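> Structure here, sequence nowhere to be found:
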């Protein structure tokens, strides 16, 4: 799995818990302090160091270096202005049947209201259209918390 936006490691722990015992989480974040917190959180949660790979850097610089078709899930919880670009990378990274997820798709309701024309709302609407219209994806928009946009890469 690939996680874009490590935070303090909370979502990474949940991703690791949902993986096979030999699965590896690759997590990318621009903040080295967050990556260190995540490493500590994974260790405290009982995960061996070889279960995660933490990579410092901007996602759009790191993702092109990852293996094409080598991942089952790409979870995005980072710069929403770059979500459309993350989608392009996810399509390359995912195996057929793999899942891409975008946290915060509603932007506290702004992305669902055409009256909001701020850059983040506009980019999230662009993302939703791109996912909806892609013949390579089977999408679902879940109304959890601030919205979770997911799509399976078709075979």
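That came through, no problem. Because the structure is a prediction, the values reported are computed rather than measured.
> switch to C-alpha atoms for all contacts and neighbour counts from now on
Noted.
> need the helices for this protein, in chain order.
Along the chain, counting by DSSP state H, helices occupy 10-18, 32-44, 59-62, 83-93, 119-133.
> which other helices and strands contact the fourth one?
Spelled out, that is helix 83-93. Where contact means 3 or more C-alpha pairs under 8 Å, 6 or more residues apart in numbering; DSSP states H and E, helix 83-93 is packed against helix 59-62, strand 71-76, strand 94-103, helix 119-133.
> One more pass at 10 Å, please.
strand 2-4, helix 59-62, strand 71-76, strand 94-103, helix 119-133, strand 148-153 (3 or more C-alpha pairs under 10 Å, 6 or more residues apart in numbering; DSSP states H and E).
> next, the one to line up against it:
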């Protein structure tokens, strides 16, 4: 591709992102503002909106969100659950978990929301091995580099057949973590080499790797 093509692609990304930001409701706008005010940078709006769409079209009822202050993504997953099911939020940031709990309560007060939230402030290495096998439709992983490999290590055990694990920020650019770009390249190779999964890499947001359990 030449320079003009890359410039046009950047314009498409910018339009998509601005459009997704415009679609965010008041709860999501407040979540984004509160999280960023607390020093927790939020990811791409288009990426979070795609996660909501995937959740809805999967008819998912049980999701694990592994992140570091990924507030907007967690709430979009709740939106995708359609007011039912369960979201398990695993966050290595205590501030992130506090904000998720607070905004989830606000969201539940404003709509008919019967979604169950289980929010824990710990690392995926500690928590994920404790969960029941074969009971989850979707796992979404974001945040610091150390969240990714442990989550994939547990994915085949935790997911139902046909379940998905989605890794965000595959470009390694959205979170200030010097180890992330190398970790993302290693992860991509690991997922592609794993015969238990079928995968696709997409440039949506800051890059998403979607893998389906066979």
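In hand now; what should we look at? It should be emphasised that the depicted structure is a prediction, and the values quoted were computed from it without experimental measurement.
> TM-score of the superposition?
Superposed pair, TM-score by TM-score structural alignment, normalised by the length of the first structure: 0.84. Supporting alignment: 146 aligned residues with a C-alpha RMSD of 2.1 Å.
> Would you format the helices of the first structure as TSV with mean neighbour count and distance to residue 106 of the first structure included?
Formatted as TSV, these follow (neighbours: other C-alpha atoms under 10 Å; distance: least, C-alpha to C-alpha, whole Å):
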stretch	mean neighbour count	distance to residue 106 of the first structure
helix 10-18	16	19
helix 32-44	18	25
helix 59-62	15	22
helix 83-93	20	13
helix 119-133	18	8
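> closest to residue 144 of the first structure out of those?
Closest to residue 144 of the first structure of those, according to C-alpha to C-alpha: helix 10-18, at 14.7 Å.
> on that earlier part again, can I get the helices of the first structure in TSV with distance to residue 109 of the first structure?
Shown next, in TSV, are those (distance: least, C-alpha to C-alpha, whole Å):
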stretch	distance to residue 109 of the first structure
helix 10-18	22
helix 32-44	28
helix 59-62	26
helix 83-93	17
helix 119-133	9
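> Show me what the longest helix that the second structure contains is in contact with.
For the second structure, the longest helix by residue count, based on DSSP H, is helix 3-23. Residues from elsewhere that reach helix 3-23 of the second structure, judged by C-alpha atoms under 10 Å, 6 or more residues apart in numbering: 28-29, 44-50, 203-206.
> Find the pair from these with maximum spatial separation.
Based on C-alpha to C-alpha, the longest span within those runs between 29 and 203 and measures 23.6 Å.
> For residue 151 of the second structure, see how far away the residue nearest the centre of the second structure is.
The second structure has residue 140 as the residue nearest its centroid, 4.0 Å off, counting by C-alpha atoms, centre = their mean. According to C-alpha to C-alpha, to the nearest Å, residue 140 of the second structure stands 9 Å off from residue 151 of the second structure.
> which neighbours do the two share?
64-66, 165, 167.
> ok, of the residues you listed, which one's closest to residue 107 of the second structure?
residue 65 (17.5 Å).
> sorry, back to before: among the helices and strands packed on helix 83-93 of the first structure, which comes closest to residue 49 of the first structure?
Across these, closest to residue 49 of the first structure is strand 2-4 (C-alpha to C-alpha), at 15.9 Å.
> leaving aside the residues next to it on the chain, what's closest to the residue mapped onto residue 11 of the first structure from the second structure?
The equivalent of residue 11 of the first structure in the second structure is residue 73 (alignment by TM-score structural alignment). In this structure, residue 73 of the second structure finds its nearest non-sequential neighbour in residue 48, 4.9 Å apart by C-alpha to C-alpha, 6 or more residues apart in numbering.
> could you list every residue that touches the one you found?
Contacts of residue 48 of the second structure by C-alpha under 10 Å, 6+ apart are 20-21, 24, 42, 54, 70-77, 168, 204-205.
> Quick one: end-to-end distance for stretch 134-148 of the first structure.
Terminal residues of stretch 134-148 of the first structure are spaced 18 Å apart (C-alpha to C-alpha).
> Read off where that stretch ends up in the second structure.
With TM-score structural alignment as the criterion, stretch 134-148 of the first structure aligns to 194-208.
> Repeat that for stretch 91-107 of the first structure.
With TM-score structural alignment as the criterion, stretch 91-107 of the first structure aligns to 156-172.
> residues of that stretch that come out buried?
By neighbour count on 16 or more other C-alpha atoms under 10 Å, the buried set for stretch 156-172 of the second structure is 156-161, 163-172.
> Also stretch 145-153 of the first structure?
For stretch 145-153 of the first structure, using 16+ other C-alpha under 10 Å, the buried residues are 147-153.
> Make TSV out of those and add distance to residue 39 of the first structure.
Below are these laid out as TSV (distance: C-alpha to C-alpha, whole Å):
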residue	distance to residue 39 of the first structure
147	27
148	25
149	27
150	26
151	28
152	29
153	29
